[in-house]
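> sequence? don't have it. structure:
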């Protein structure tokens, strides 16, 4: 695979170059991050074709998901625009990692059984760029293959800051409220996140359609569990953790609750003809 030089904003590259993304999702990280990881894994294991299917993990970061996919027997390649992430992922057994851009993949047409975009759509403000990334995923996946994309829901920051009581700080409240109209999260020197796009569930399905991908379902990743007091203690107890995951499954595709989750997985398929 020929590496495609990434064309990401410097603020985004600098944010991820700090190296904190890997720890956020792993054991010992913040409860919301661990719940996001376990639920993403839970949904993907039910959706993906059997190993050894070929998986392209676009914007796969340090390989947090690529690692378990390779361990499950999948043939995994990872593409990411952050050199640190590529270096981290390339050390994982069974994972081939390359620098690249979701909007201009170096892979050949119909090369994979599954394409994952578990991060790129967060950081593309313009609709045309998001559709382009989805269309590129549709190009490199085989006819009939799956494309799974993660998005951050429109009200995720509002819910998160209110839960953590930071929404009571006027500056944080003003910045958070400003995002609600169009989902465009700007860069702030002392902000909680970098440049990002927070989407409504219906916006994502429309962009899949624009990319000629047939939507098969949407899954709220954390449901409402991430907003509840006590979730940290629940996740630290393996038995209670499984109960939380099971509860999330009950409502994961309930249309009236999709937007309450912090993250959303949208699943589409490249038409067979």
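All right, it came through fine. This is a predicted model, so every value here is computed, not measured.
> switch to C-alpha atoms for all contacts and neighbour counts from now on
Fine.
> return the residues in contact with residue 98.
For residue 98, the contacting residues are 3, 77, 78, 79, 80, 86, 90, by C-alpha atoms under 8 Å, 6 or more residues apart in numbering.
> what about these, which are in strands?
Counting by DSSP state E, the contacts of residue 98 place 77, 78, 79, 80 in strands.
> return the closest of these with respect to residue 263.
Among the ones in strands among the contacts of residue 98, residue 80 lies closest to residue 263 (C-alpha to C-alpha), at 19.8 Å.
> neighbours around that closest one, how many?
Residues near residue 80, counting by other C-alpha atoms under 10 Å, number 27.
> buried ones in the longest helix belonging to the chain, by neighbour count?
Secondary structure of the chain per DSSP state H: the longest helix is helix 31-47. Using 16 or more other C-alpha atoms under 10 Å as the test for burial, helix 31-47 gives 31-41, 43-44.
> ok, stretch 234-247 next?
For stretch 234-247, the neighbour count (16+ other C-alpha under 10 Å) marks 234, 235, 241, 244, 245 as buried.
> give the contact list for the fourth one.
The contact partners of residue 244, taken as C-alpha under 8 Å, 6+ apart, are 225, 234, 235.
> putting a second one here so we can go through both:
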């Protein structure tokens, strides 16, 4: 397992508050719920939440009636998720799951693909997801947009001459060096994410922009304006969610595919 990742989530950040501490995080959370509820088969169904952190999505999925098992490489996350009602949890790695073949209805990969900076590791995680999936089941995989730091810094005034090279590099290569916070990760384009999921042998791949193009403006407006602005932001995200000219303006993508 990646010791840097475990240390980051244990000592440097709280995954429990990631989707509540910023306006764009709150938008991401609402849209992820919306897209999953739109797509998932009705409960009860067996969901494997790989890299599910402390269970922010596992919790509401279990409340909706799903049978949720969470796998995460961070011990503190597993401990937090294991006490949630309707959720079981274990320590593990997306690239080598302990789950039997064809034993779950849905595999969520809402974090692993951007933390796996090597393309071969991402391919292995997707292969594992396909292995444990029952025929006809769903794989749902999230990724971070290569344009996230451009849109964030260009909106909040932090895009300086000194930062320009790093921003251009992540757009060109996908290699993110941490220049606006977080740890080094891989940032995708929507097309790249779709191609990786399809290359894993999954079918009917659809890629959605989660937040749409208005998310950085929400952050600049601040938490106090979120309730006033969120309905328009949600409408904007829905209109642009698969628009080929706008999809990469989202901060995150969601790929949904059948096994």
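Yep, that arrived. This is a predicted model, so every value here is computed, not measured.
> that older thread, mean deviation, the very next helix or strand once past the longest helix of the first structure versus the second structure?
As assigned by DSSP states H and E, the chain's next helix or strand after helix 31-47 of the first structure is strand 54-58. Using mean C-alpha distance after the TM-score superposition for the first structure, strand 54-58 of the first structure ends up 0.4 Å from its aligned counterpart in the second structure, as a mean over the superposed pairs.
> which residues touch residue 4 of the second structure?
Applying C-alpha under 8 Å, 6+ apart, no residues contact residue 4 of the second structure.
> any idea whether it is helix, strand or coil?
What DSSP: H, G, I helix; E, B strand; the rest coil gives for residue 4 of the second structure is helix.
> what's the counterpart of it in the first structure?
Alignment note: residue 4 of the second structure maps to residue 11 in the first structure; criterion TM-score structural alignment.
> can you pull out the strands in the first structure?
Under DSSP E, the first structure gives strands at 54-58, 75-80, 95-99, 112-117, 141-153, 184-185, 196-199, 214-220, 263-269.
> figure out which of the ones you listed is closest to residue 24 of the first structure.
Of these, nearest to residue 24 of the first structure by C-alpha to C-alpha is strand 263-269, at 14.5 Å.
> what residues in the second structure pair up with that closest one?
With TM-score structural alignment as the criterion, strand 263-269 of the first structure aligns to 252-258.
> residue 56 of the first structure versus residue 11 of the first structure, what's the distance?
25 Å (C-alpha to C-alpha, to the nearest Å).
> hang on, the earlier thing: any residues touching the match of strand 263-269 of the first structure, and which ones?
Applying C-alpha under 8 Å, 6+ apart, the set of residues contacting stretch 252-258 of the second structure is 28, 136-145, 190, 193-194, 197, 202-211.
> re earlier: closest to residue 61 of the first structure among the buried residues of helix 31-47 of the first structure?
residue 37 (12.9 Å).
> that closest one maps to what in the second structure?
Using TM-score structural alignment, residue 37 of the first structure sits opposite residue 29 in the second structure.
> quick one, what contacts the nearest residue to that match once chain neighbours are set aside?
Counting by C-alpha to C-alpha, 6 or more residues apart in numbering, the nearest residue to residue 29 of the second structure once its immediate chain neighbours are dropped is residue 19, at 5.9 Å. By C-alpha under 8 Å, 6+ apart, the contact list for residue 19 of the second structure reads 25, 26, 28, 29.
> so which of those residues hold up in the first structure?
Retained in the first structure by both residues aligned by TM-score structural alignment, their matches' C-alpha atoms under 8 Å are the following of the contacts of residue 19 of the second structure: 25, 26, 28, 29.
> reformat the residues you listed as JSON lines; add distance to residue 154 of the second structure.
JSON lines is the format used below for these (distance: C-alpha to C-alpha, whole Å):
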{"residue": "25", "distance to residue 154 of the second structure": "18"}
{"residue": "26", "distance to residue 154 of the second structure": "21"}
{"residue": "28", "distance to residue 154 of the second structure": "20"}
{"residue": "29", "distance to residue 154 of the second structure": "23"}
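> tell me the counterpart of the residue nearest to residue 29 of the second structure in the first structure.
So, by TM-score structural alignment, residue 19 of the second structure is matched to residue 25.
> for residue 201 of the second structure, same thing?
The alignment partner of residue 201 of the second structure in the first structure, by TM-score structural alignment, is residue 212.
> give the burial count for that match, as a bare number.
Count around residue 212 of the first structure with other C-alpha under 10 Å applied: 18.
> and for residue 124 of the second structure?
Using other C-alpha under 10 Å: residue 124 of the second structure sits among 16 other residues.
> next up, the contacts around it.
Contacts of residue 124 of the second structure by C-alpha under 8 Å, 6+ apart are residue 95.
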